[in-house]
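1. Sequence first, predicted model second:
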Amino acid sequence: MAVHSGFPGDELTDEELDVAYNVRRKAGPELFDRHMERYRAESGKAVAGLPGTPGVVYDEASGERLDVWGTGDGPRPVFLFVHGGYWMALSRHESAFMARMLHEQGIATVVPDYTLAPRATLEEIVRQVRAAVAWVHRHGRDHGLDPDRIVVGGSSAGGHLTGMTMVGGWQAELGLPADAVKAAMPVSGLFDLRPITRVYVNRTVGLDLDRAAALSPLLLPAERRCPAVVAVAEHDGAGFLEQTRRFGDHWGGGAPLVVPGRDHFDVVLDWTDPGTAMSRALLDLIRSV
């Protein structure tokens, strides 16, 4: 029998929590593989011939790299996209599918890698993503980026990591102003990690309840709440739908953007088309800062 600790959803059995958060199982292996192939194919198509600077080391401590895509004349606003994969899969190479659409709208894209679990702790992964923001702020102008117009977004685990750039208390240590992240768009994110301590992912990320709480954007102070669009797919996992609703309420942005007809994996692929609700929301957000 599970020991309950009081977080929302903790009354569920371990099997029920797995159903709520195991979106790969929900999709099934065939559909999941098709989605991953689309990530790779759409990213390759998006960056083919696009101006930019791939493979830049942004963090000397880890040696991790990022790609800059879609630069043009003068510094451009930048969308920094953090990939998902439950902190233990995927890379920047499958995660640039929005770069051409944004380039055509006068916006650059930055896609960082981060060291995957279990080689890195979740605390270290958070540090690396924040270091990527710091790199854009310090060095972006040299690469055609506007360091005063950084918008961060991410999907799934990348939505969690986006949330960890939205909260306060970390910027000064990296020499950043409190408003370095001007706006954010987490998609199908995890904002309270305490349920993760009881699902299969924790065999890899190894969280206890105290560490999970300390890494939960929903539970952390945010003196400054930057403009944000909090989005989720209509056919997402129940845990992601509930967490998105709760984070939207917490952040004060109103009801989340629920994208009809999409699931946990294909919702972000709407960013390849400027006419979708996802793209319109992102473009409006970037243009507002």
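-> Everything's here; your move. Predicted, not measured: the structure shown is a model, and the values here were computed from it.

2. contacts, neighbours, all on C-alpha from now
-> Fine.

3. Would you mind pulling up the elements that the longest strand out of those in the chain packs against?
-> If you go by DSSP state E, the chain has its longest strand at strand 145-155. The contact analysis (3 or more C-alpha pairs under 8 Å, 6 or more residues apart in numbering; DSSP states H and E) places strand 145-155 against strand 76-82, helix 122-139, helix 157-166, strand 181-187.

4. In contact with residue 125, which residues?
-> With contact taken as C-alpha atoms under 8 Å, 6 or more residues apart in numbering, residue 125 is in contact with 87, 114-116.

5. Actually, residue 82.
-> Applying C-alpha under 8 Å, 6+ apart, the residues contacting residue 82 are 95, 111-113, 129, 152-155, 158-159, 161-162.

6. Dump those into CSV; add distance to residue 187 and neighbour count as well.
-> Below are those laid out as CSV (distance: C-alpha to C-alpha, whole Å; neighbours: other C-alpha atoms under 10 Å):
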residue, distance to residue 187, neighbour count
95, 14, 26
111, 16, 26
112, 17, 28
113, 18, 25
129, 16, 26
152, 11, 28
153, 7, 26
154, 6, 26
155, 5, 28
158, 8, 25
159, 5, 28
161, 11, 32
162, 9, 32
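
7. What is the nearest of the residues you listed to residue 66?
-> residue 112 (3.9 Å; C-alpha to C-alpha).

8. So the closest one versus residue 204, what's the distance?
-> Residue 112 is 21 Å from residue 204, where distance means C-alpha to C-alpha, to the nearest Å.

9. next one: residue 153
-> For residue 153, the distance to residue 204 (C-alpha to C-alpha) stands at 24 Å.

10. before we move on, what about residue 82?
-> Plainly put, residue 82 is 19 Å away from residue 204 if you go by C-alpha to C-alpha.

11. cool, residue 284 as well?
-> 37 Å.

12. Same question for residue 135.
-> Distance from residue 135 to residue 204, by C-alpha to C-alpha: 28 Å.

13. next one: residue 96
-> Taking C-alpha to C-alpha, one finds residue 96 at 26 Å from residue 204.

14. Between the two, which has more neighbouring residues?
-> residue 96 (29 against 15; other C-alpha atoms under 10 Å).

15. residues near the residue found closest to that one once you drop the neighbours it is linked to in the chain, how many?
-> Leaving aside its chain neighbours, residue 96 sits nearest to residue 43 (4.7 Å; criterion: C-alpha to C-alpha, 6 or more residues apart in numbering). Neighbourhood size, residue 43 [other C-alpha under 10 Å]: 22.

16. Check it against this one:
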Amino acid sequence: MDLDRAYANGPFIAGADLYPPRWAAAAAAFRDDGRCEPGLAYGPGARQRFDLFHPADAPKGLMVFIHGGYWLAFGRELWSHLAAGALARGWAVAMPSYTLAPEARISAMTQEIGAAVAAAAGRVPGPVVVTGHSAGGHLAARMGCADAPLPPDVAQRVQRVVPISPLADLAPLMQTAMNAKLDLDAEEVAAESPAFLPRRPGCAAHVWVGAQERPAFLWQARLLSEEWACPWTIAPDRHHFDVIDDLADPGSALMAVLLDRL
């Protein structure tokens, strides 16, 4: 199998090159409404920052969204509009950036996201839900693992993780061209693949993936759901780039999975 092709998304999505500028425009417009505290530090690094969005009233809790990009690209600024669904439901939303490869390895990114979740949770009371997309889905899943780098009091508050189109088994990526920058080896794959790490007791999980995604991503999602014995949802008519759109809709099934019964 050609694993570079298996994990390529853009070539199989019509108009793929139009999505990043569309995301950037929507995110910039959303940030202008005055509900965002931008660029809050969770560490000394240039990308160790998060944006915090506040609902109109006292927050019911905190949702954290972690962006994707194969740990190689993008940042928090591209996704601000995806906070709309949780904000409308009365939840605060934190969106962190993190140091990308090759400057950081994936294990270091996991540590950074743990610090980001802890910093955001220190500013918002109540339960915490962590979600993320693609590589961010991997990092969201890591926050649900028993060894997640979270302070004990914050770990107790992280009641649910919802990885969206996650990369749960990192081994196949060792055979892709991306690994020239990711620098994955067998030791890091074992330590950083959520599918083969125990889920933390008391932390619920639900895996989400688009029905029109590449077979590799459908396999990754199913693998995580099976290994963690948690539900998974195949969202109809969604591909890898639009599977996150429902985060902006407070009435969507994805938002119900994230925030209902908390």
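-> Arrived safely, thanks for sending. Remember, it's a predicted structure, so these values are computed and weren't measured experimentally.

17. compared with the second structure, how much does stretch 238-249 of the first structure deviate?
-> Mean deviation of stretch 238-249 of the first structure from its aligned counterpart in the second structure after superposition (mean C-alpha distance after the TM-score superposition for the first structure): 0.8 Å.

18. What range does that stretch cover in the second structure?
-> Using TM-score structural alignment, stretch 238-249 of the first structure lines up with residues 215-226 of the second structure.

19. quick one: secondary structure of the aligned residue in the second structure for residue 218 of the first structure?
-> Correspondence of residue 218 of the first structure to the second structure, assessed by TM-score structural alignment: residue 195. With DSSP: H, G, I helix; E, B strand; the rest coil as the basis, residue 195 of the second structure sits in helix.

20. State the distance from residue 195 of the second structure to residue 177 of the second structure.
-> 23 Å.

21. the more surrounded of these two?
-> residue 195 (25 against 11).

22. May I have the secondary structure class of residue 184 of the second structure?
-> Strictly by three-state DSSP, residue 184 of the second structure counts as coil.

23. Settle this for me: it is touching residue 172, isn't it.
-> No. Assessed by C-alpha atoms under 8 Å, residue 184 of the second structure is found out of contact with residue 172, at 10.1 Å.

24. out of the two, which sits in the busier spot?
-> residue 184 (20 against 15).

25. The more buried one -> the first structure?
-> So, by TM-score structural alignment, residue 184 of the second structure is matched to residue 207.

26. For that match, list the residues it contacts.
-> 196-197.

27. try it again with 10 Å
-> 121-122, 193-194, 196-198, 201, 213, 215 (C-alpha atoms under 10 Å, 6 or more residues apart in numbering).

28. So residue 188 of the first structure versus residue 155 of the first structure, what's the distance?
-> Relative to residue 155 of the first structure, and taking C-alpha to C-alpha, residue 188 of the first structure is found at 6 Å.

29. quick one: common contacting residues for those two?
-> Residues touching both residue 188 of the first structure and residue 155 (C-alpha under 10 Å, 6+ apart): 84, 231-232, 264-265, 267-268.

30. Save these as JSON lines, and put in neighbour count too.
-> Formatted as JSON lines, these follow (neighbours: other C-alpha atoms under 10 Å):
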{"residue": "84", "neighbour count": "24"}
{"residue": "231", "neighbour count": "26"}
{"residue": "232", "neighbour count": "31"}
{"residue": "264", "neighbour count": "25"}
{"residue": "265", "neighbour count": "25"}
{"residue": "267", "neighbour count": "23"}
{"residue": "268", "neighbour count": "24"}
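
31. So which of these belong to helices?
-> Here DSSP state H is the test, and those give no hits in helices at all.

32. circling back: tell me the buried residues in the match of stretch 238-249 of the first structure?
-> 216-225 (16 or more other C-alpha atoms under 10 Å).

33. And stretch 96-108 of the second structure, by the same measure?
-> Residues of stretch 96-108 of the second structure classed as buried: 96-101, 104-106 (neighbour count, 16+ other C-alpha under 10 Å).

34. likewise stretch 257-271 of the first structure?
-> 257-259, 262-271.

35. In strands only, show me those residues.
-> Per DSSP E, these map to strands at 257-259, 262-263.

36. Map residue 167 of the second structure across to the first structure for me.
-> Using TM-score structural alignment, residue 167 of the second structure sits opposite residue 190 in the first structure.

37. Using the three-state scheme, assign that match.
-> coil.

38. what residues are up against the aligned partner of residue 114 of the first structure in the second structure?
-> Alignment note: residue 114 of the first structure maps to residue 98 in the second structure; criterion TM-score structural alignment. Counting by C-alpha under 10 Å, 6+ apart, residue 98 of the second structure makes contact with 42-43, 45-50, 66-67, 71, 74-76, 104, 108-113, 116.

39. how does it look with 6 Å?
-> Contact analysis of residue 98 of the second structure by C-alpha atoms under 6 Å, 6 or more residues apart in numbering lists 47-48.

40. so it, which of the three states?
-> coil.

41. From residue 114 of the second structure, how far off is it?
-> Counting by C-alpha to C-alpha - residue 98 of the second structure and residue 114 of the second structure are separated by 11 Å.

42. Quick check: the aligned residue for residue 165 of the first structure in the second structure?
-> In the second structure, residue 165 of the first structure lands on residue 143 (TM-score structural alignment).

43. now residue 133 of the first structure
-> Mapped onto the second structure by TM-score structural alignment, residue 133 of the first structure lines up with residue 117.

44. who are the neighbours in contact with the nearest residue to that match once chain neighbours are set aside?
-> Of all residues not flanking residue 117 of the second structure in the chain, residue 64 sits nearest, at 7.1 Å (C-alpha to C-alpha, 6+ apart). Contact analysis of residue 64 of the second structure by C-alpha under 6 Å, 6+ apart lists 93-95, 130.

45. repeat for residue 38 of the first structure
-> Neighbours of residue 38 of the first structure in contact, by C-alpha under 6 Å, 6+ apart: none.

46. Translate residue 151 of the first structure into the numbering of the second structure.
-> By TM-score structural alignment, residue 151 of the first structure lines up with residue 129.
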